[in-house]
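Engineer: sequence and predicted model, in that order:
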Amino acid sequence: MGVLSHRARHAHESTEANGAEAPAGATAGRSDERVRKETWFSTLLGRPEFAAISGAVLVFIVFVLAAGSSGMFALDGVMNWSQVAAYLGVLAVGACLLMIAGEFDLSIGSMIGFAGMMVAIPSVYWHWPISLAILFAFAGSMALGALNGYLVIKTKLPSFIVTLAFLFILRGLTLALSILFSDRTIISGVGDIAAADPIANFLFKGVALHGFFQWLGHIGLVKLLDNGEPLVPGIPKVLLWWALMAICGAFTLAKTRFGNWIFAVGGDQVAAKNVGVPVRRVKISLFVLTAFCACLFAVLQVCDIGSAAADRGLLKEFEAIIAAVIGGALLTGGYGSVVGACFGALIFGVVQIGITYTNVDSDWFGVFLGVMLLLAVIFNNYIRRRVAESK
C-alpha cells in the first residue's frame, strides 16, 4: 500500500523538539503507547493474498480427503486441474493489476473469442503464416485494449459501462465477421497449421520437456502407454506462460515504480496526479495488458485445441474478477496481490476439475464460486478497515 510507518522515530523527534527528554531510567522497561506493536500473525493477516492461500490450503485438504484415492493427485490429474487454473491465471494477472488501479475490464471474455478468430481466419482461409496471424491478433487486441482505456479516461465514464459495451460489441463482431469471412462459427485445422510453424509450435502449442517425461517413463516414475509414450507427455505451455506472467506481474507490483503508481492510482487518482503520477498512461497500459492476457489465452487455446469458435471465452471476465477478488483485490481499488490472484485461479481449477472426481453433482460448482466470492469480499473489507484504522 506504500504506507510508511515510522512512529517510533517521529515520537523521538517530537520529544527532542519539545525539549522534554525523559531520564533513561524513566523509560526503561516501558513501551511507548503511541507505537503499535505488530505480531507476526497480524502482519500475515494484513497481506492481501492471505485469504487466497488459506482458502487454497483448505480446498486441497477437502479434496485430498474426498478424492485423494481417485487419481486426482496423480500426475495426470494434477496436469488436468493445473491447466484449467493456468488458463484462468493468465487472465487473473491482468484483471488483478487493473482492479488494483481501480478499474474493470468486462470485455476480456469476448476478446478471447475475437482474438481466436483473428488467428484462425487469416491462417486457414487467407493462408497467412500463423506466426503473422498471431502477431496480427496481439496487435488488434492490444489496440482495442488501448481504445477501452482511452474511452474510460476521455469520457470519464465508469470502466464497467465502457467495457460492458465492448463485451457486446466484440461478441457481435466475432459472430458476424466469422460468418462473413468463413461462413461458419467454428473454424478447425488451426492446430495442424501451428504444428507446422516452428515459432508457433515452440511458443504456444503442446507441451514442454517431452523428452524429460519420456525418460521419467522409461525409469518407471511416469506411467507409459501401450505405444511407449508417457501418459503425461510434458508440461503444458500454458503453465509456463502463467508462471512467466505471474512472476512479471508480482515483480512489477512489488519492486518497480510502475507498481507504486498502480497502487497510487487505485487509492486516490486525484492525489496521485497531483504528485506527478501519469494516471492516464498507467490506466491505458493496464487495459492494454488485460487485452494482451485475453489474446494470449486465445492463442494458447486455439493452438492447443486446434480450432476457434465464436462463443469462446464466455463468462471468463467474471471468473477472472472472482479469482482476483478471492486473491485479495478490493473492488474499490488500491489493494491487491498478483500472487493472491494466482491462488484464486488455483482454487478455481482445483474445484472445477476436482468435483468430477467426487460424487458431488457438478451443478454445485456455481454455488461454491458464489460463496467463495462473498466470503472473499467480506474478508477483504475487514482487512481494508483494519489497514485504515492502523494509519
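Structural biologist: Cool, got the structure. Because the structure is a prediction, the values reported are computed rather than measured.

Engineer: C-alpha only now, for contacts and for neighbours.
Structural biologist: Noted.

Engineer: so which bits of whatever helix or strand residue 76 lives in are buried?
Structural biologist: Using DSSP states H and E, residue 76 sits within helix 75-100. Neighbour counts over helix 75-100 (16 or more other CA atoms under 10 Å) mark 76-77, 79-100 as buried.

Engineer: helix or strand right after it?
Structural biologist: helix 108-124.

Engineer: that next one: what's the following helix or strand?
Structural biologist: Note on helix 108-124: by DSSP H and E, the next helix or strand toward the C-terminus is helix 130-155.

Engineer: what are the buried residues along that next one?
Structural biologist: Under the neighbour-count criterion of 16+ other CA under 10 Å, helix 130-155 has 130-131, 133-134, 136-146, 148-153 buried.

Engineer: included below, for side-by-side comparison, is a second structure:
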Amino acid sequence: MTQTEERPAPVAGRARPPLSGRLLARPEIGALVAAIIIFVFFLALAPSFRSAESFFTVLYQSSVIGIVAVGVGLLMIGGEFDLSAGVIVYTAGLANSLFCWYFGVNLWVGALGSLAFCLLIGFLNGLAVMRTGIPSFLITLGTFFVLQGANLGVTKLVTGTVSSPDVSRIAGYDSLGKIFSSSFRIGPVTVWGTVLWWILFVALATWTLQRTRAGNWIFAVGGNLDSARAVGVPVVRTKIGLFMTVSFLGWFVGMHQLYRFNTLQAGSGVGNEFLYIIAAVVGGTLLTGGFGNTIGVAIGAFIFGMTSLGIIYAGWDPNWFKAFLGVMLLLAVLVNMYVKRMATMRKAD
C-alpha cells in the first residue's frame, strides 16, 4: 500500500516540470527574453525611446516587417524558404498602380488583379518546388531575380522612370486607403492600422497552427516529409498553400506601402526577405523546419522594430544595425538548438 501511494509522486512531478522543462522548451522563450533585455537597454540609454509616441512608432515599424514574417515563419515551419518575399511586396504595389494608371481604371480593379497575380506567383513557386524537387531556396531565388528585373523594366517602360505614378487622384484611392493605410489617434499617439492587422494575422496563424488539422499538416511536412506522406498528409497542397500565404501577405503590405506613400520605387524591397527570415529565426523557428510558432515570429519582428529605431533614438550610427542583426541571428540559431533539445528531452520524458 505504501509503494502504491508513492507512485503518483513522479507522475505529478512530470505534470509540472520545472521551468527549464516547460518554459525553456517553448520556441518563443529565447526571443521573449531578448526582447525584454533590448527594451530595457534602450529605455535606459535613449530618453526619446521612453515616450508613448516612440513605442507606437516601433510597433508600426515592426508590423510592416511582421505581417510578411508571419507567412515566412509558417513556410519555414513547413520546411521551405521564399527569397522572393521582399520583392513581391513592391511587385504587388507596382502592378496595382501601373495597370490602373496606364489603362485608366479604378484602383479596386488593379488591387484585385494584383492579388491574383501575387497568388499565382506563390502557386507557381510551390508547384515548381514540389514537382521538380529543386530546393525552394533556388526556385525562389530565381523568382526574386525575375521580379526584381520586371519591376524595374516594366516600370521604366510604362512611365519612363523607375518610380510608379502618383495614384492619389485615381478612383478608388480613398476607400482602399482606409483599408490598407488608415490610422487613428489615441491621445497624443498615432496608431497605424497595420499594427491591428498584424495582431490579427498573428492570432489567426497561431490558431491555425495550434487548433486545426492544417496546422498539424504544416508541422508534419516540415518535420518529416516522408512520414507525412505515409500518414496521408496532403503534402503538395499544404506546401503550395504556404507559398501562397507568403504571397498574400506580401500583397497586403504592398498595398499598404502604395496607399500610404502614393508612389513606389521599382527597385525597393531587395534584402527585406532576409529580415523576414531573421524575425522567424530569432522567434524560435528552426531553419530545418518542423518547429516554431508565430508568436515567436511576432516577437522577432518586434525586436527588429525596437533595434532599427532604438539605434536612431540613441543617436548611434545606424550602420551598426546590420551588424546587430547578424549577431542576433547567430545567437538565435544557438538558442534555438538548445530549445529544440529541451523540447525533445521533454517529449522523451
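Structural biologist: Happy to help now that I have it. Computed from a predicted structure; not experimentally measured.

Engineer: re the thing from before, just how off-centre is the helix holding residue 76 of structure 1 within its chain?
Structural biologist: 6 Å (CA atoms, centre = their mean, to the nearest Å).

Engineer: after superposition, how close is that helix to structure 2?
Structural biologist: Its aligned residues in structure 2 lie a mean 0.9 Å from helix 75-100 of structure 1 after superposition (mean CA distance after the TM-score superposition for structure 1).

Engineer: where does that helix end up in structure 2?
Structural biologist: Using TM-score structural alignment, the residues of structure 2 aligned to helix 75-100 of structure 1 are 52-77.

Engineer: for stretch 46-61 of structure 1, same thing?
Structural biologist: Counting by TM-score structural alignment, stretch 46-61 of structure 1 corresponds to residues 25-40.

Engineer: ok, and what's touching the matching stretch?
Structural biologist: The contact list for stretch 25-40 of structure 2 (CA atoms under 8 Å, 6 or more residues apart in numbering) reads 23-24, 282-285, 291-293, 295-297, 299-300, 302-303, 306-307, 332, 335-336, 339-343, 346.

Engineer: the residue opposite residue 118 of structure 1 in structure 2 once aligned - nearest residue in space that isn't next to it in sequence?
Structural biologist: With TM-score structural alignment defining the correspondence, residue 118 of structure 1 maps onto residue 95 in structure 2. Leaving aside its chain neighbours, residue 95 of structure 2 sits nearest to residue 114 (5.7 Å; criterion: CA to CA, 6 or more residues apart in numbering).

Engineer: ok, that neighbour touching residue 99?
Structural biologist: No. With contacts counted by CA atoms under 8 Å, residue 114 of structure 2 stays clear of residue 99, the gap being 9.0 Å.

Engineer: now list whatever residues contact both of those two.
Structural biologist: Shared contacts of residue 114 of structure 2 and residue 99 (CA under 8 Å, 6+ apart): none.

Engineer: got a list of what the residue nearest the centre of structure 1 touches?
Structural biologist: Central residue of structure 1 (CA atoms, centre = their mean): residue 92, 1.7 Å from the mean position. By CA under 8 Å, 6+ apart, residue 92 of structure 1 lies in contact with 320, 321, 323, 324, 338, 341, 342, 345.

Engineer: my guess is the last one meets residue 323, correct?
Structural biologist: Yes. Residue 345 of structure 1 is within contact range of residue 323, at 5.2 Å (criterion: CA under 8 Å).

Engineer: now do the shared contacts for these two.
Structural biologist: Counting by CA under 8 Å, 6+ apart, the common neighbours of residue 345 of structure 1 and residue 323 are 89, 92.

Engineer: can you give me the distance of the residue nearest to the centre of structure 1 to residue 348 of structure 1?
Structural biologist: Residue 92 of structure 1 sits 11 Å away from residue 348 of structure 1, going by CA to CA, to the nearest Å.

Engineer: so what sits against both of those two?
Structural biologist: Counting by CA under 8 Å, 6+ apart, the shared contacts of residue 92 of structure 1 and residue 348 are residue 323.

Engineer: residue 143 of structure 1 pairs with which position in structure 2?
Structural biologist: Here residue 143 of structure 1 is matched to residue 120 in structure 2, going by TM-score structural alignment.

Engineer: ugh, wrong one, I meant residue 334 of structure 1
Structural biologist: Counting by TM-score structural alignment, the partner of residue 334 of structure 1 is residue 290.

Engineer: same check on residue 182 of structure 1?
Structural biologist: Per TM-score structural alignment, residue 182 of structure 1 is aligned with residue 159.

Engineer: so its match touches residue 165, yeah?
Structural biologist: Yes. Using CA under 8 Å, residue 159 of structure 2 makes contact with residue 165 at a distance of 7.3 Å.

Engineer: more crowded one of the two?
Structural biologist: residue 165 (20 against 14; other CA atoms under 10 Å).

Engineer: and the spatially closest residue to residue 117 of structure 2 that is not a sequence neighbour, how many residues sit next to it?
Structural biologist: Leaving out its chain neighbours, the residue that sits closest to residue 117 of structure 2 by CA to CA, 6+ apart is residue 92, at 7.9 Å. Neighbour count for residue 92 of structure 2, taken as other CA under 10 Å: 29.

Engineer: contact partners for residue 92 of structure 2?
Structural biologist: By CA under 8 Å, 6+ apart, the neighbours of residue 92 of structure 2 are 114, 115, 117, 118, 250, 251, 254, 255.

Engineer: can you tell me what the last one aligns to in structure 1?
Structural biologist: Superposed on structure 1 with TM-score structural alignment, residue 255 of structure 2 falls opposite residue 299.

Engineer: and that match, helix, strand or coil?
Structural biologist: Three-state assignment for residue 299 of structure 1 (DSSP: H, G, I helix; E, B strand; the rest coil): helix.

Engineer: cool, residue 270 of structure 2 as well?
Structural biologist: coil.

Engineer: quick one: it and residue 87 touch, right?
Structural biologist: Yes. Contact criterion CA under 8 Å: residue 270 of structure 2 and residue 87 qualify, at 5.8 Å.

Engineer: mutual contacts of the two, please.
Structural biologist: Residues touching both residue 270 of structure 2 and residue 87 by CA under 8 Å, 6+ apart: residue 148.
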